[in-house]
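Student: Just the structure for this:
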Amino acid sequence: MNFFIKNKKVFSALAFIAVFVIVFSVASYASAAVPDTKAPAPAPAGAATTDLQGSPWWSWAAKYAVGAFGAIGVAFMQLLALFAALVGGVFDYAVDMNLNFSTNMGVITDGWKISRDIANIFFILVLLSIAIMTILRVSSYQAKTMFFKFVVVALLINFSLSFGLILIDFTNILGKGFYEAMKPGGQSISTTITSGAKLQSVWNFQSASAVSQSNFQSIVLSAAPAGIGTLYNVIKGLFGTATDTFEQAVAFAKIAWGNTILLAVLLFVMIVATAFLIIRIAVLAILLVVSPIAFIAMILPKAEHIWQKWWSTFFSHAFFFPAFLFLMYFSVTFISRISNATQASNFMDANNPALLMAYFVAVVMMIGSLIIAKQMGAYGADAVMKTATTGRQWVAGYAGSQTIGRLGARLQQSQTMQKTNIGRRFSAAVAGVGSKTAGSYQKTKDEKAEWLSKQAPSEWAKGYKGLGTSGREKFLQSIPEQARGKFLADLKANDPSMYESTMNTLKVRLGAKQLKDFEKAEMQFGMKGLKGSALATHVNSMNPDEQKKTFKAMDDIQRSDLSNEWASDSKKMADLNDWANSELDLAEQGKFFEASGRRMLQDTNKIASIFDSLPEEFKNAVIEKGSKEDLQRIASQTAAPDKFIDDIMRRAPTKAPDVISILPSYASKIGKTTSQVIVTADLTKIPDSHVAANPGLAKEIAQNMRSKQVQQVVDRGGKLATDVLAEIKAIANQPHIGKDLKKLAYEYENVHKNTSMATWLRGKPNAAKSALNL
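Tutor: From the prediction side, this is the model:
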């Protein structure tokens, strides 16, 4: 049941098509049962008629279905007739406004005076230019020519308003003749057109086929005053006419819908003509106001095109009125005379097509008058005709988009249909037919989608639902990447069902890549502003599959932030490593591990305690991105410095000497002795833990350090300073030295081969005594 409710529009449209098909298929069946005669006589009393009471139940039901279908046509026609009366009044008013153009003279005159004053200012400038040219004898012929034009235009410009009004009055007098001829008895033009077209013949049920339609006639006429309630009353009456024949119902439906369609065409002509006439008044008024400026353009260099444009526009709009009314008059006269010459019948009578043909010829002539307006260059003609054409195509395409097109779209979005090759082919075929049928309707939706994409993102979710299937697809493709997440979040909050439909559209219609991109954008929007522990908490609340998708949706900073938060959990770090290898491409993997390494190096104390448990890729990142100081701090704090140095040797051997410079006991790992490392080591950075773990290190430092390193040791303090200074004192306290600095210097130079210390002891004995506390 939920499936039918969700797709109620599709099933309603399909039901309408089904009724339409049944009507005309049954009509063909019933017509085959009636003898084909050109002019059958009325059936005598008691004679058998072609009714379906004795036929199967479906034939009986078809009669009422056809009658109901015709009743819908009557309802639409009555609404169009009411609208036509309104449009006809506006049309008459537009014609009257054009004929009484002088009623606008007050405003036009005021505007014209302003333009005239502006033009007079230009006259002064032109006169000065002519005078200067004459004085300087610059092109005297041109100056004389300009002066002659100047005088002529100066005289004409003050009469520009009068000249324009004379031309408008002349064209209005021409048009008024045709206008009065179309108003016999003082009736309105719209009434003349409607009566001339014989649209009222829909109520003439005396057809040449002599089929009695009196019952249907009485039903419709009795319901006519009900206005909007016509459809209900007609259908109600139809179910009470069990003795009427099927032919009556078919004729009724044909007449009702035929008149509805033709009335719609006539209504279109009157609406467009009214727009043209209103535009004419506005354009002519503006042209009269700026006429002085147009006249002055005649004598200004390189400005003659302004005058030419003004004149051609004014002339075309002035003469459009009589040209349009002439063709309109000819159209009404033509149809009226042919209609009067035909027999009293409805225009759907196959035996008397003259009335139908007359109507179509008149409509063509009326549309021809609109084409004349376009050809004459009337402002707005192109826009109005284009809008009307688009509207017609939109209506034609709406049915296709809401029936076959909507069905095809639903089938293509159905996961069940997409599982099989046959289902995919069938749904694609139906969608293709629907898209061709929809035509300009889809184009209109696409244009609306483009318009919506340019509005504020906060308005997207509200207008998205009304775009239709094709419009929504185009809109989804036009959304910038940075705005997709917010759009989906707003859509999910405002319309969950449309959100689900959109995600299905992305999956089925736009492809897996588009779906992943939108999912990524949605997840990024959900994580916006989250970092550190808040980000980790957000991800921890998800299941493993959601965590994996969320990780892929993160940017480099968020991923590195998460890796830093999870660094102490070997299981989660292993997951991150797996996700990086499976979900990211090589370039993304490189960026992720590099960013993670930099982020972890911000807390070397933490990395020192967990380094051994990190996956290999993270170890590589820490070592490769770590500076000399970073690696030295990790090495001095880790519980297994020898393993850390081994990792450095495998991944970045050139960085190993920097670490060993503060851990000289591991000098053999880079192929050196401890004494060789001590010579260049920064003794202030050697950790006390390293001294404690290597008892002989203090003695080696005491024997091999250079003179400049002595002060480093003293300033450093701690266990290293205590142990090293104690070793130096032990050397000085030997019996053969007896704290004699000269003998101590000799000991360093000849025994320990340390000339730097020997030179320092000899050259600065006081400083040496103070530093070594001897």
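
Student: can we go C-alpha only for contacts and neighbour counts from here?
Tutor: Will do.

Student: Pro292: neighbouring residues, count only.
Tutor: 27 (other C-alpha atoms under 10 Å).

Student: got it, and Gln412?
Tutor: Applying other C-alpha under 10 Å, we find 25 residues neighbouring Gln412.

Student: Contact partners for Trp307?
Tutor: Ala294, Phe295, Ala297, Met298 (C-alpha atoms under 8 Å, 6 or more residues apart in numbering).

Student: repeat for Val290
Tutor: Gly111, Trp112, Ser115.

Student: mind checking which helix or strand Ser312 is in?
Tutor: For Ser312, the host element (DSSP states H and E) is helix 304-341.

Student: hang on, the earlier thing: just the contacts of Val290: which are in helices?
Tutor: The helices, defined by DSSP state H, take in Gly111, Trp112, Ser115 from the contacts of Val290.

Student: Closest one of those residues to Trp451?
Tutor: Gly111 (37.0 Å; C-alpha to C-alpha).

Student: Can you tell me which of the contacts of Val290 has the most neighbours?
Tutor: Top of the contacts of Val290 by neighbour count (other C-alpha under 10 Å): Trp112, with 24 neighbours.

Student: gap between it and Leu125?
Tutor: 20 Å (C-alpha to C-alpha, to the nearest Å).

Student: do Lys486 as well
Tutor: 60 Å.

Student: just Arg425 next, same as before
Tutor: Applying C-alpha to C-alpha to Arg425 and Leu125 gives a distance of 76 Å.

Student: do Ala323 as well
Tutor: 42 Å.

Student: Looking at those two, which is more packed in?
Tutor: The neighbour comparison of Ala323 against Leu125 (other C-alpha under 10 Å) goes to Ala323, with 19 against 11.

Student: tell me the contacts of that one?
Tutor: Gly175, Ser369, Ile372.

Student: Wait, the second one touches Leu327, no?
Tutor: Put plainly, it is Ser369. Yes. Counting by C-alpha atoms under 8 Å, Ser369 touches Leu327, with 6.0 Å between them.

Student: Just the closest of the contacts of Val290 to Leu165, please.
Tutor: For those, the nearest to Leu165 is Trp112 (12.3 Å; C-alpha to C-alpha).

Student: quick one, what contacts the closest one?
Tutor: Trp112 neighbours (C-alpha under 8 Å, 6+ apart): Leu161, Leu288, Val289, Val290, Ser291, Pro292.

Student: check which helix or strand covers the second one.
Tutor: Right, the one you point to is Leu288. Going by DSSP H and E, Leu288 is part of helix 246-289.

Student: Including distance to Asn421 and secondary structure, could the contacts of Ala323 go into TSV?
Tutor: Shown next, in TSV, are the contacts of Ala323 (distance: C-alpha to C-alpha, whole Å; DSSP: H, G, I helix; E, B strand; the rest coil):
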residue	distance to Asn421	secondary structure
Gly175	67	helix
Ser369	54	helix
Ile372	54	helix
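
Student: one more to line up against the first:
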Amino acid sequence: MLKFLEKFFSLKSSSKKQKVLIVFLLFLFFFLLYPISCAQAQWGWLQWIPERIANAIAGLALTAVLALAQGILNLGIILFNWSLSGIPVSYTNPAGNEVIRVGWTLVRDIANIGLVLGLIYIGLATALRIAGFETKKAFVWFLIMALLVNFTPVICGIIVDASNIVMNFFLRGPSGWERLNSVFDEQRAIILQYALGEPNWVLYIKVMVLAAFGFVTGLIFILYGLLFFLRNPIIWLLVIFSPLAFVAYIFPKTRGWFERWWNQLLQWSFIGAIAGFFLYLAQYTFLLAAQGKLATGGTPENIFNELAPYLVAVVFLGLGLYASTMTSAMGASAVIGVSKRIGKGIAGGAWTGTKLGASKLRAWLRKKPKASEEEEEFKRKHPRLAKLKQGGKTLGKFFFGGLTP
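Tutor: Below you'll find the predicted structure:
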């Protein structure tokens, strides 16, 4: 064989055209002799084309889904940050908030009228000798509330400022939700690289989980933004109505109004601290994931270790939203409940569509032509060529090893 090749490629051999023809025939001969598995059969190599096309379509589709998830996430982060910045006015001080100054002054005057009417009631009850223990006790509370009614913004300010200190401690901690953009950009670049190559199911699983993370986290941030956005004007209203609430505490039959107002003030004040605590945990977990402290490799065995920090961060965000909205803060549960239903519908539809598309694509890619049927049809139409092919496969098996089953 070696002597034949030396003689063929020597200067004494035939012309150039004959050499090219012989090389082509040798190449074709070895190509036909190379053992092909039964799963690929005669035209199995043509499966490369639809698989590459399907892989490219899947890569582009996942890139679009990932971009949409990133857009929703950025929208939620922007809305959340904007709600934290708030309006540059005071929460409780009438001198620093024109809305509170006008509203609180009007309500205070109405409360003073209520104090006068209450004093008249107590005086008549005493003069008519119908004053009992409750009336005498009401007179004591009348004196206390008459002094405090003009300082209700200060009392509200102490509570709101204390809650804001705790909330700002958590929310001004580790920052960097915007760094998620780098994670999404990196995954999109990797997808585009694999779009023209072999399918990488580990990468596709990561991308789908990351897209679901983007959708869910973005919607949760939108809900947080709505919650913090509502917090400011509701605290203003509670401060405005504080004089009437203090006057209502004087008499036992109206004391329940004060208690409801007081509960709303505490809940809307500290709802930010509760949410801030879970946001702090979620953000710190994500920062550890971004720094690579919780990630190990990229094989199927440790894929859960890479995705776990993001799942834990979503759990913390969801728990914070649940704990914040499960309080009896007036309006919070109703507004956030509607938003949650809308968010669940959008996220559920996106996730269902992703899973359905992935299952259809996986079924298409894994669908192989039945080699036995093609071989039987080939043998029936070309019996002599089938025998020649079987002999070639036998020779190929002898030369190249037992690769053919």
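
Student: So after superposing, what's the score?
Tutor: Scored against TM-score structural alignment, normalised by the length of structure 2, the superposed chains reach a TM-score of 0.68; 309 aligned residues with a C-alpha RMSD of 3.2 Å.

Student: picking up where we left off before, tell me which of the contacts of Trp307 of structure 1 are still there in structure 2?
Tutor: Contacts conserved in structure 2 for the contacts of Trp307 of structure 1, using both residues aligned by TM-score structural alignment, their matches' C-alpha atoms under 8 Å: Ala294, Phe295, Ala297, Met298.

Student: which residue lines up with the third one in structure 2?
Tutor: Ala297 of structure 1 is assigned Ala248 in structure 2 as its aligned equivalent, the criterion being TM-score structural alignment.

Student: can you pull the contacts of its match?
Tutor: Thr254, Arg255, Gly256, Trp257, Phe258.

Student: Buried subset of the residues you listed, written for ChimeraX?
Tutor: To isolate the buried members of those in ChimeraX, using 16 or more other C-alpha atoms under 10 Å:
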select :257,258
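
Student: can you give me how far the strand or helix carrying Glu134 of structure 2 is from the chain middle?
Tutor: Under the criterion of DSSP H and E, Glu134 of structure 2 resides in helix 133-148. Relative to its parent chain, helix 133-148 of structure 2 has a centroid offset of 54 Å by C-alpha atoms, centre = their mean, to the nearest Å.

Student: Where in structure 1 does that helix fall?
Tutor: Counting by TM-score structural alignment, helix 133-148 of structure 2 corresponds to residues 141-156.

Student: once aligned to structure 2, how far is the matching stretch on average?
Tutor: Average distance, stretch 141-156 of structure 1 versus aligned residues of structure 2 after superposition (mean C-alpha distance after the TM-score superposition for structure 1): 1.3 Å.

Student: Check which residues of that stretch are buried.
Tutor: Result for stretch 141-156 of structure 1 [16+ other C-alpha under 10 Å]: buried residues Ala143, Met146, Phe147, Lys149, Phe150, Val153, Ala154, Leu156.

Student: same deal with stretch 756-772 of structure 1?
Tutor: For stretch 756-772 of structure 1, using 16+ other C-alpha under 10 Å, the buried residues are Ser756, Met757, Ala758, Thr759, Trp760, Leu761, Arg762, Ala768, Leu772.

Student: Inside helices: which ones of those residues?
Tutor: Counting by DSSP H, these contribute Ser756, Met757, Ala758, Thr759, Trp760, Leu761, Arg762, Ala768, Leu772 to helices.

Student: just the helices in structure 2 please.
Tutor: So, for structure 2 - with DSSP H - the helices run 2-8, 16-33, 48-85, 98-127, 133-148, 152-171, 180-194, 201-240, 242-248, 255-290, 303-325, 332-366, 371-381, 383-400.

Student: Read off where the second one ends up in structure 1.
Tutor: Alignment note (TM-score structural alignment): helix 16-33 of structure 2 is unmatched in structure 1.

Student: between that helix and helix 383-400, how many degrees?
Tutor: On the basis of axes from the mean of the first three to the mean of the last three C-alpha atoms, to 10 degrees, helix 16-33 of structure 2 is oriented at 90 degrees to helix 383-400.

Student: Pull the residues that contact helix 16-33 of structure 2.
Tutor: By C-alpha under 8 Å, 6+ apart, helix 16-33 of structure 2 touches Phe8, Lys389, Gly392, Lys393, Leu395, Gly396.

Student: among the residues you listed, which two are most distant?
Tutor: Checking these with C-alpha to C-alpha, the most distant pair is Phe8 and Lys389, at 27.3 Å.

Student: could you give the angle of the helix holding Leu288 of structure 1 to helix 354-375?
Tutor: Using the same axes, to 10 degrees, helix 246-289 of structure 1 lies at 20 degrees relative to helix 354-375.

Student: chain center to helix 246-289 of structure 1: distance?
Tutor: Distance of helix 246-289 of structure 1 from its chain centroid, counting by C-alpha atoms, centre = their mean, is 34 Å.

Student: for that helix, packing partners?
Tutor: helix 8-32, helix 57-99, helix 105-135, helix 160-181, helix 214-223, helix 304-341, helix 354-375, helix 381-400 (3 or more C-alpha pairs under 8 Å, 6 or more residues apart in numbering; DSSP states H and E).

Student: Including distance to Met649 of structure 1, could those helices go into a markdown table?
Tutor: Shown next, in a markdown table, are these (distance: least, C-alpha to C-alpha, whole Å):
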| stretch | distance to Met649 of structure 1 |
| --- | --- |
| helix 8-32 | 70 |
| helix 57-99 | 88 |
| helix 105-135 | 89 |
| helix 160-181 | 97 |
| helix 214-223 | 99 |
| helix 304-341 | 84 |
| helix 354-375 | 85 |
| helix 381-400 | 72 |
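
Student: buried sites along stretch 326-340 of structure 1?
Tutor: 326-336, 338-339.

Student: which residues sit against that stretch?
Tutor: 175, 178-179, 181-182, 192-193, 196-198, 354-355, 358-359, 361-363, 365-366, 368-369.

Student: can you pull the contacts of Thr354 of structure 2?
Tutor: By C-alpha under 8 Å, 6+ apart, the neighbours of Thr354 of structure 2 are Met208.

Student: any idea how far Ser609 of structure 1 is from Phe644 of structure 1?
Tutor: Distance from Ser609 of structure 1 to Phe644 of structure 1, by C-alpha to C-alpha: 11 Å.

Student: Alignment lookup: Val269 of structure 1 to structure 2.
Tutor: Checking TM-score structural alignment: Val269 of structure 1 goes with Ile220.
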